[in-house]
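# turn this into a structure:
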Amino acid sequence: MTLTVPGGELVVDAAYVDAPTDEIRRQAREYRTGSRESFDLPVRYPDGFLGRVMGAMAAIPYGETRTYGDVAADLGNAPQPVGAACGRNPVPLLVPCHRVVAADGVGGFSAAGGPALKRRLLDHERSESVQTTLADAPTRADGDDTDAGDRPDP
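Okay, here's the model as predicted:
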């Protein structure tokens, strides 16, 4: 499933989320418009190191960051495997891998849009006011809030 986010789009593997796609889209839309800071969707973490890294990422509060080294130290590992695990996150945004940064800058981002999109997500979370765009407006006169910017499942 592709979700519109501030600055671009993210692909989320809905198979890891125990919620209807319309609920995932609704919560992503609320995040985008600034009315949601966390997701309350049940996410299944894979076994092993990736699941442990995802758990650490999920614990990073909205508007804050941790370095790859911080996460690695918490998990008793090295920063490089943490970065690789961040890049394999199947549910970006819902498990906020964009909040894990390099010690000397923003670091990489495996989603389309790369580090520029990561920077935009971080800026969005740090802004005091969130701008509503035309993509966030209702698409029908009757107030239906279906978002034309969210693409249907592939």
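# from here on, just use CA atoms for contacts and neighbour counts.
Noted.
# closest to the centroid, which residue in the chain?
When C-alpha atoms, centre = their mean is applied to the chain, the residue found nearest the centroid is Leu93 (1.1 Å).
# okay, helices next: where are they in the protein?
Under the criterion DSSP state H, helices of the chain are mapped to 21-33, 49-58, 68-75, 79-87, 114-126.
# what's the closest of those to Val106?
Val106 sits nearest to helix 114-126 of all these, at 6.8 Å, using C-alpha to C-alpha.
# report the buried residues of the closest one.
115, 117-122, 124-125 (16 or more other C-alpha atoms under 10 Å).
# check contacts around Leu93.
Residues counted as contacts of Leu93 (C-alpha atoms under 8 Å, 6 or more residues apart in numbering) are Leu10.
# ok, now with 10 Å
Contact analysis of Leu93 by C-alpha atoms under 10 Å, 6 or more residues apart in numbering lists 3, 5, 10-12, 28, 31, 38-39, 58, 99, 121.
# the structure of the following sequence is requested for comparison with the preceding one:
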Amino acid sequence: MNSNNDLSKTILITPVGHILLHTCETHLCAVELLINSNEAETEDVQSSVAQQAVKQFQSYFIDPQSEWTLPLLVRGTVFQKKVWQHLQSIPSGETQTYSEIAQILDTSARAIGNACRKNPFAIVIPCHRVVSKLGFGGYFGKKEGYEIDLKQWLLDHERGL
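Alright, predicted model coming up:
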């Protein structure tokens, strides 16, 4: 790999399913939760960044209080980056509603939801800590299904349940 534009992909098997890690020479570039484990074919290149990312995910699934220290190559609008930065300030196991975050950032709950939907770093930038003011839901108003089960599992894990 000669530049940050040269991506390698690594699939990590976790308690929540398969996670696809996109890494470049010096950064973690994206994290995808794969609903279907056949969704991506990878070279499974184990660069030092990929190895560090795998170790950090393994640490998270053992101890959810583990800190993410790997540098992220964050691409998004200024607004999205502002939302994602706020999400990283929500303590592990705690939640905030879309409305609460919207009030803090002086925007709408829908805009917060849209920024969460565009989050390129599942789990690392913890959109799972954002919930509906009407209950647990999220993910386009869903109240059940894989995404909600995943959100609940991650929060329970972070709470030590």
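# so what number do they get for TM-score?
For these two chains in superposition, a TM-score of 0.71 is obtained (TM-score structural alignment, normalised by the length of structure 1); 126 aligned residues with a C-alpha RMSD of 2.4 Å.
# output the helices of structure 1 as CSV; include the columns distance to Val106 of structure 1.
Listed next are the helices of structure 1 as CSV, based on distance: least, C-alpha to C-alpha, whole Å:
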stretch, distance to Val106 of structure 1
helix 21-33, 20
helix 49-58, 15
helix 68-75, 10
helix 79-87, 12
helix 114-126, 7
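# show me the contact partners of stretch 92-102 of structure 2.
Counting by C-alpha under 10 Å, 6+ apart, 64-67, 83, 86-87, 90, 103, 105-113, 116, 126-138, 154-160 sit against stretch 92-102 of structure 2.
# now those: which count as buried?
In the contacts of stretch 92-102 of structure 2, burial by neighbour count holds for 64-65, 83, 87, 90, 109, 111-113, 116, 126-132, 136-138, 154-155, 157-158, counting by 16+ other C-alpha under 10 Å.
# related to what we said a few turns ago, in structure 2, what residue corresponds to the residue nearest to the centre of structure 1?
Matched by TM-score structural alignment, Leu93 of structure 1 corresponds to Ile123 in structure 2.
# next one: that match from Thr107 of structure 2, what distance?
23 Å (C-alpha to C-alpha, to the nearest Å).
# cool, Val130 of structure 2 as well?
The spacing between Val130 of structure 2 and Thr107 of structure 2, counted by C-alpha to C-alpha, is 15 Å.
# also Thr97 of structure 2?
Taken as C-alpha to C-alpha, the span from Thr97 of structure 2 to Thr107 of structure 2 is 13 Å.
# now swap in Leu70 of structure 2 and tell me
30 Å.
# please apply the same query to Gln80 of structure 2.
The gap separating Gln80 of structure 2 from Thr107 of structure 2 is 12 Å, by C-alpha to C-alpha.
# next: Leu161 of structure 2.
According to C-alpha to C-alpha, Leu161 of structure 2 stands 33 Å off from Thr107 of structure 2.
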